[in-house]
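1. The sequence and its predicted three-dimensional model are supplied below.
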Amino acid sequence: MTSVHSASAATRPVRLAVSDLLGLGLLGLRTRKARAALSALGIAIGIATMIVVTGIPASSQAQLMRELSALGTNMLEVRAMPDRDPPVLLPEESVGMVRRIGPVQRASAVANTHTVVRRSDRTDPADGSGLTVLASQLDLLPAINAHMRAGQWLNGATATFPAVVLGSISAARLGVTGTGQQLMIGKRWFTVVGILAPVPLLPEIDRAVFVGWPAAKAQLGFDGHPTVVYVQSDEPSIEQVRGVLPETVNPAQPADVVVSRPSDALAAKRATENAFSALFLGLAGVALLVGGIGVANTMVISVLERRGEIGLRRALGANRGQIRGQFLTEAVALATLGGITGTMLGALATVGYAAYHHWPVVIPLWSTMAGLGGAVVVGVVAGVYPSMRAAALPPTEALAL
């Protein structure tokens, strides 16, 4: 009984240690460096492409969110429904009612005075250069996150006198480069006291000319009804505020009030860019597949070239499992090498592109993990057939070749 047990133990296959298996797997890569590098390059291109097409849009999105936060993702516009007969007017007290909503941080308004601004009294009285003359409340700038480019905004004194502030496009069309110049609004001369910097979320502000609320009433026949109310709210509560604004602004006719969010246009643009990102991600998958085929081809050729080595190892006692493990380890090591290289190249490309555009660098962790994991999976899949073919070679046949 003892002798039978000893004999079975002696014939039991020896399991290679992980370090030995790794050494055997890397042997083929060290002896055929150029071929291994070219095979790994296919994997690297696929992984690098995957990192780039996820990292660059993520960095762009982070920059967009930063810009939106600065411009006002918590901003809402309230205006009367257009094209109604008779026209719908917002109540004069609507801004004050909006300010009483709990989450509202600030609210201000402008109103169309339906007058024409001209560079001088010599120009055509009907030619307003496509600009709008707006009566403005004094707290408009913080409500729309606007800033002055030159001069100063309307204050308690200038709002009652014929003073005007120009939007960036209005100043260009009227040929105004600084303060102190005079413009004709209606039949009165107004003095330019300031010019606004561009307001990206509100292009109508750039094409407007602003006069004080009291001055518009006294000199332009303004009736006191706001045209647009700008609201800033606590961002977590913005949808709730949006829902109650129509009833708050115009309790008698809430259905005739329109509430919009300027930043929604940029969010739609971002969704379009994400569609292109998905396309490039598909191309990255194709590149990864091509790289996997290259690894499989390399391993098949390696088996054919190393049949003598396989036969010698079998003759010296290596079993089929050890042969399979050797070539499978080699395929996985080759693909992993390509995966690590591709991850580094993709990360460097993303960092360089983001730095060039002054964006924050964002490399999604999931794409890095998916890239490395995908490389390992590709190595396993690509190495299964060659490793099984190597293990199936009879020792006598392999040594005879």
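-> Arrived safely, thanks for sending.
2. From here on, just use CA atoms for contacts and neighbour counts.
-> Will do.
3. And residue 354, how close does it get to residue 47?
-> Distance of residue 354 to residue 47, computed by Cα to Cα, to the nearest Å: 19 Å.
4. neighbour count winner among these two?
-> Under the neighbour definition other Cα atoms under 10 Å, residue 354 and residue 47 were set side by side, and residue 47 has more, 32 against 21.
5. Which residue is the nearest non-sequential neighbour of the more buried one?
-> Counting by Cα to Cα, 6 or more residues apart in numbering, residue 342 is the residue found nearest to residue 47 once chain neighbours are left out, at 4.9 Å.
6. so the one you found touches residue 40, yeah?
-> No: under the criterion of Cα atoms under 8 Å, residue 342 makes no contact with residue 40, lying 9.0 Å away.
7. what secondary structure does the residue nearest to residue 47 sit in?
-> Using DSSP: H, G, I helix; E, B strand; the rest coil, the secondary structure recorded for residue 342 is helix.
8. burial of residue 166, as a residue count?
-> Using other Cα under 10 Å, residue 166 has 29 other residues around it.
9. for comparison:
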Amino acid sequence: MNQLLLIAIRNLGTHKRRTLLLGGAIAGVTALLVILMGLSNGMKETMLRSATTLMTGHVNVGGFYKVTAGQSAPVVTSYPKLLEVLRQEVPELDYSVQRSRGWVKVVSETSSIQLGVGGIDVDAETGFRKVIQVREGKLEDLAQPNTLLIFEEQAKKLEVKVGDTVTLSAPTMRGTSNTVDVRVAVIANNVGMLSSFNVYMPNSTLRGLYQLREDTTGALMLYLEDMSAIPAVQARLFKRLPELGYQMMEHDPQPFFMKFETVNREAWTGQKLDITNWEDEISFIKWTVAALDGLTGLLTFVLLVIIAVGIMNTLWIAIRERTREIGTLRAIGMQRGYVLVMFLLEALVLGLLGTSVGAAAGLGVCMALNAADVSVPVAVQMFILSDKLHLVVNPGSMLGAVTFITLCTTTISLVPSFLAARMKPVTAMHHIG
């Protein structure tokens, strides 16, 4: 076997032009695949990080409180006690935040728009700082009472700038309207479609607008160390919280704002908890990720078809050029199996070298693009929820790409290698061409 490997390597060295041509094609396809995976992984990671930071946790413990049977509010009462329970029941927890939420009318001197509002503690939510790109103002100012963060798109509609005052109007739990004047403290860069219907303000100000107690919030957002643990955590909480005395809603995989009609028709009062995950709250991200995975798979298939055709044709030409060489080897005693193995080893070595070089080149391109901090068009921002291109190359995925393409290269060479091994020595030695 060592001798066959040495012969295969020498054959590759002897036919340098063909080796460089085919090896370059394999390297190019591998580089494109690594870049494609880096782009796909980067887009998915960016989307999930932005969406789960701004809109939802990995697992959410929210709910509704009903003062009367026909009127509900999306709040969780006595949340500090509940948060302690969750920390004990979820050892997979990385960190958690409490986020008040609601729906308000934002009124400026020239116009008004209806927007979802999130109440945050900007000093405690470090992940929020990583996602939000400030265009005007200082994010630290959002810690002050009666301040507001809006996005560039909303600032244009409202015709306001940092320092201007707008009025927020919303109905309280008891059905009366309440208003509060807030100062625009921060204008942030757009974050895709999420910046079309969300604004943020301090938790204390939002509680004041809805006339809620200090121990009331909208939802407890749990962020896990490993997102694959989401189903197990969700199932455990559905089982344990009722055992601990909490009333639970039936699981409904929809955002909280789509559940009002159902909840208001139910004949109960008081507090019920609702456990959801990020896929329930922002299902459009799930669809986008699925579409992105499908597109990546299709492009990968096309790349593999291209390289398969190239390898097959090149090996056919190589075997035709080396017909007399094959006949000589057979005549001096090399068995058919060894001829087959020799060609397979050539394809294996060529594939391994080509994919390794291509993977290194693809990784270099991904790193260069990240260093360049490339901005993306507005149309792309709508989907990746970021104004910057970010590529993520997973070492395991890169190794998998190298292994997969190398195996494909070797497998594709089976047919021409088998035909070469079946040549009769006399016929091959008398071949001209």
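-> In hand now; what should we look at? What you see is a predicted model; the values in this text were computed from it and never measured.
10. TM-score for these two?
-> Laid over one another, the chains give 0.64 as their TM-score (TM-score structural alignment, normalised by the length of the first structure), with 356 aligned residues with a Cα RMSD of 5.2 Å.
11. Now do the strands in the second structure.
-> Using DSSP state E, the strands of the second structure run over residues 59-68, 71-73, 93-107, 112-120, 134-137, 147-151, 165-171, 177-188, 198-202, 219-224, 270-277.
12. could you pull out the helices for the stretch 151-300 of the second structure?
-> In the stretch 151-300 of the second structure, helices defined by DSSP state H, counting those that start in this stretch lie at 152-158, 203-210, 230-243, 260-265, 278-281, 283-321, listed in chain order.
13. Same list, these, but as JSON lines with distance to residue 399 of the second structure and mean neighbour count please.
-> Shown next, in JSON lines, are these (distance: least, Cα to Cα, whole Å; neighbours: other Cα atoms under 10 Å):
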{"stretch": "helix 152-158", "distance to residue 399 of the second structure": "41", "mean neighbour count": "17"}
{"stretch": "helix 203-210", "distance to residue 399 of the second structure": "46", "mean neighbour count": "22"}
{"stretch": "helix 230-243", "distance to residue 399 of the second structure": "27", "mean neighbour count": "15"}
{"stretch": "helix 260-265", "distance to residue 399 of the second structure": "48", "mean neighbour count": "14"}
{"stretch": "helix 278-281", "distance to residue 399 of the second structure": "30", "mean neighbour count": "22"}
{"stretch": "helix 283-321", "distance to residue 399 of the second structure": "15", "mean neighbour count": "16"}
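14. The ones you listed: which one's closest to residue 171 of the second structure?
-> helix 203-210 (7.0 Å; Cα to Cα).
15. Tell me which other helices or strands that closest one touches.
-> strand 93-107, strand 112-120, strand 165-171, strand 177-188 (3 or more Cα pairs under 8 Å, 6 or more residues apart in numbering; DSSP states H and E).
16. Between strand 93-107 and that helix, find me the angle.
-> Relative orientation of helix 203-210 of the second structure and strand 93-107, computed by axes from the mean of the first three to the mean of the last three Cα atoms, to 10 degrees: 50 degrees.
17. Tabulate the helices of the stretch 151-300 of the second structure in a markdown table, adding columns for distance to residue 42 of the second structure.
-> What follows is those, written out as a markdown table (distance: least, Cα to Cα, whole Å):
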| stretch | distance to residue 42 of the second structure |
| --- | --- |
| helix 152-158 | 24 |
| helix 203-210 | 32 |
| helix 230-243 | 21 |
| helix 260-265 | 35 |
| helix 278-281 | 18 |
| helix 283-321 | 11 |
